[in-house]
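Visitor: here is a sequence together with a model predicted from it:
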Amino acid sequence: MAKIAGLAVGMSLALGAVATPAGAQTIADLQAQINALLAQLAALQGGSTTTTTACSFTRSLTMGASGADVTCLQQYLQGTGHFTFSGGATGYFGSITKSAVAAWQAANGVSPAVGYFGPVSQARYSAIAGTTGGTTTGGTTTGGITTPGVEGTITVTKNPSPASGVKLYEGDSMKTVLGIKLEAKTSDIKVERIRLDLDETGDTASQDSAFYNKAVQKIYIMDGSTVLASSDLNSSTVVEESNEISITLAGMSFIVPKNTIKVLTVAMDAKSSWDSTYNADSWTVGLATDGVRGVDGAGVNQYGPSAAGVFTNSFTTEDDILDSATLAISLNSSTPNTQQVICELGTDNDECDNLEVAKFDFKAEKDNITVTDFVLDIVRAGDTVATATTAYIYDGSTLVGSASVAGTTLALMTATFSDIDWVVPSNTTRTLSVRFDIDDAALAADTFVASTDADDTTAENSVGNTVTATG
């Protein structure tokens, strides 16, 4: 009920302004206060959001004006929730439009807010329209602010992914090292710049300038795979104060919609090479106090994090990833258990064809690994009547290679698989199944043990350099 009474008083004072010119300044002040109440009422009542075309104004608009520019203004004010006439845009600037303009002026800091849409209001409109249209960043168009005139806040925290401890290898491109979580409240927030602190925290360098002199070539702010901003790192782009360095990445127009969370990431290009003394050295990248600056719907700058909320992630520098590639060999957990087998499954009643005797896991890290040659050691014990004639290795149901079993003695034999070129993709584990053809089984107990070790495997990385297996 109080808000309805406020509207009635507003109309009375507006009429009084026409009848009493001598009190125009006082009345204008009161009118501004009333229009501020109108703006609050409009915000409480809400309004539908519509997409409008940017208006072009070549004259001031006031009571009695009409035309396409008035229609465009009314449509814009419909979108902001200030023009609520049930008949929609009419193209005529009457008392309803004047009240709507006054409410918009009060909400957007235009004084006096008396409903006259002149140069000051039009300049303010142009500034806001620049934030309500779509913006293009990194080749991708992002939506504009949909909450014009509304103040908001932004909360900036560390995203759990990626975690600290990322390894940056020589020549790495766009390696993600830090996640920034952004939460907008009350209004959309347009993030325009991010300032990062860069530190060398290991024992190798004595100055943080080693960050860009020795380790990192370029830095990015990313929205998924989209580059929002980037900068080379050198003495011209960083700011150095008291041996502390920072970099500011500006020119962004990234929208965080009201009451939603978005995550941006910091990525880096490593130097193509560095001194071996920097291998395993540690570094940090973090968000400075007020490192994120955004603009809300009212055009007010919003910052985060506070001094108490600053955060960092660490990473280490390592050799060229190819030179760090590894291959580990181990016994698969589902390898067949020791058991008695009756050999009558082959072409004759004294044979076992393709008898599985072992499974081995091959784990590649940091690069694709090609196993070129593989040697299987076979030990025969017992009555030494049956013989293993041929050995096979399978990847699932796919035959990788076969080899004749050659014996140095009755008890010690080997099977050499040459030029198999079996690839284990980077950071994966693949399994080889070992199978034998057993001949000449008799009413006697013979045992066969298949084994291998790191020295029995020849492997190389994706550029042909030798990789020494372990296991």
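Guide: It's in.
Visitor: could you use CA atoms for every contact and neighbour count after this?
Guide: OK.
Visitor: and the closest residue to T237 other than its chain neighbours, how many neighbours?
Guide: Excluding the flanking residues, the one nearest T237 by CA to CA, 6 or more residues apart in numbering is I247, at 6.8 Å. Look at I247: counted by other CA atoms under 10 Å, it has 20 neighbours.
Visitor: and G286, by the same measure?
Guide: 23.
Visitor: please apply the same query to K181.
Guide: Neighbours of K181 under the rule other CA under 10 Å: 15.
Visitor: in which helix or strand would I find it?
Guide: strand 175-185 (DSSP states H and E).
Visitor: run the chain-centre distance for that strand.
Guide: Mean C-alpha position of strand 175-185 versus that of the full chain (CA atoms, centre = their mean, to the nearest Å) differs by 8 Å.
Visitor: which parts of it are buried?
Guide: Residues K175, T176, V177, L178, G179, I180, L182, E183, A184, K185 are the ones in strand 175-185 that count as buried (16 or more other CA atoms under 10 Å).
Visitor: the fifth one and D437: what is the separation?
Guide: Taking CA to CA, to the nearest Å as the measure, G179 and D437 are separated by 56 Å.
Visitor: got another one to weigh against that:
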Amino acid sequence: MRAKRIAIALGLVSALTAVGFVLAQTPSACSGVSFTRNLKQGMTGSDVKCLQALLNQSADTQVASSGVGSSGNETTYFGSLTKAAVVKFQEKYASEVLAPLGLTQGTGFVGSLTRAKLNALLSGVTPSPSPSPSPTATPSSGREGTIIVNQAASPASGVVVYEGDVGQGVIGITVKAQNSEITVQRILLSFGSTKVYDYFSNLYVYDGSSVVASTPLNSSTVYKSSGTYYLQISGLNVRVPEGQEKTLTIKVDVNSSISRDLTLPATVTIAVGQNGVRGVDGAGVDQYGPSLSFSNSVSVRSTLASNAALALSTDSNTPLPRNYGVGTLGQAYGVEVLRFRLRASYDDVKVTDIENLTVSGSALTST
């Protein structure tokens, strides 16, 4: 009987471990560790070592089979082997960490959904099919609903921004709640192949005149996958009452001094991909939109001062060519010979000198 019980227990642990929901033993490298920050290649820390140890718990996600990074030889450095193992881990749990983001392939970037899965494994808690890493405000209706996400009319595509601009709107997102109130939790933005932090320093999400989220833009907050740069904004908790619509506006601060290795003006495309917005309905079910992606293009230009221009043109009231009479001493005073106009563009221009002004003519004698 005792042997049979042991066999049943071992079989149960084996079955649970196979689906990845239970760790037979928490790795020593994970003692006192939880995943509270995003991780990517090049970073170091005890959480990286724990990450490697967790990945090494399964043969299909192990960092290395022997040597550095293998089980018992984990390090605190997030290198290329760790990134490749994270990709395999994400694809193993694709329905939980990739599908909610509209992705089908692992990125190697340990973001909020991947962290939620890792923390669930550490705690021994069976995660829900689509874990929510950020606090969720619980809607009160108790009914399932639908989220409808579209591009707002303003800001329009083609908006022009300049170095040093602050709080410039670049794209708007309308969110409508049907059949239930919806609490918007996450927005995933993409920027194509453009390294967005070369041009913008900070990004904000506005609900009307209120800032509901803000983040610096740098190599730690923006990640790259398959040649595309992404920014995930989580923990929004923006409530949209049933039957109503809200507009969320994305605004940016423009770097005050963009590298002169980059050509200006430059175009930065900001997109909301399919299912790039996640909300929670009254029944606590995740709802996603839009059904089709949309984007805006932003023209980034150098400072107004460096763009300043002064245009000169002849005034329509300038005197016509004619003969001028002079006195017996050959002098005349206050004779208007030219009238011109100056027009400043992009900035105020102070005129200090007029150079290369040539007046020519010929003397006539009376007859």
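Guide: Structure received. Source: prediction; values computed, not measured.
Visitor: coming back round to it: ok, now which ones touch the aligned partner of the residue nearest to T237 of the first structure in the second structure?
Guide: Correspondence of I247 of the first structure to the second structure, assessed by TM-score structural alignment: L231. L231 of the second structure makes contact with L188, L189, S190, T221, V222, Y223 under the criterion CA atoms under 8 Å, 6 or more residues apart in numbering.
Visitor: now do P257 of the first structure
Guide: I145, A184, S187, D188, I189.
Visitor: out of those, give me the one that has the most neighbours.
Guide: Of the contacts of P257 of the first structure, with other CA under 10 Å as the count, I189 tops at 35 neighbours.
Visitor: the second structure: which residue goes with that one?
Guide: Alignment note: I189 of the first structure maps to I182 in the second structure; criterion TM-score structural alignment.
Visitor: just give the nearest non-adjacent residue to that match, would you?
Guide: Excluding the flanking residues, the one nearest I182 of the second structure by CA to CA, 6+ apart is D281, at 4.6 Å.
Visitor: you'd agree that neighbour is up against T136?
Guide: No - D281 of the second structure lies out of contact with T136 (CA atoms under 8 Å); the separation is 10.5 Å.
Visitor: quick one, which of those two is more surrounded?
Guide: Neighbours of D281 of the second structure and T136, each counted by other CA under 10 Å, are more numerous for D281; the result is 31 against 17.
Visitor: would you map the strands across the stretch 51-200 of the first structure?
Guide: Using DSSP state E, counting those that start in this stretch, the strands of the stretch 51-200 of the first structure run over 135-137, 140-142, 153-158, 166-169, 175-185, 189-200.
Visitor: so the fourth one corresponds to what in the second structure?
Guide: To tie it back to what came earlier, the one meant is strand 166-169 of the first structure. Residue span in the second structure matched to strand 166-169 of the first structure, by TM-score structural alignment: 159-162.
Visitor: V252 of the second structure: neighbour count?
Guide: 24.
Visitor: next one: Q78 of the first structure
Guide: Using other CA under 10 Å, the number of residues around Q78 of the first structure comes to 22.
Visitor: for it, what is the corresponding residue in the second structure?
Guide: So, by TM-score structural alignment, Q78 of the first structure is left unmatched.
Visitor: now S272 of the first structure
Guide: Here S272 of the first structure is matched to S256 in the second structure, going by TM-score structural alignment.
Visitor: which SS class is its match?
Guide: coil (DSSP: H, G, I helix; E, B strand; the rest coil).
Visitor: enumerate every residue touching it.
Guide: By CA under 8 Å, 6+ apart, the contact list for S256 of the second structure reads E163, G164, D165.
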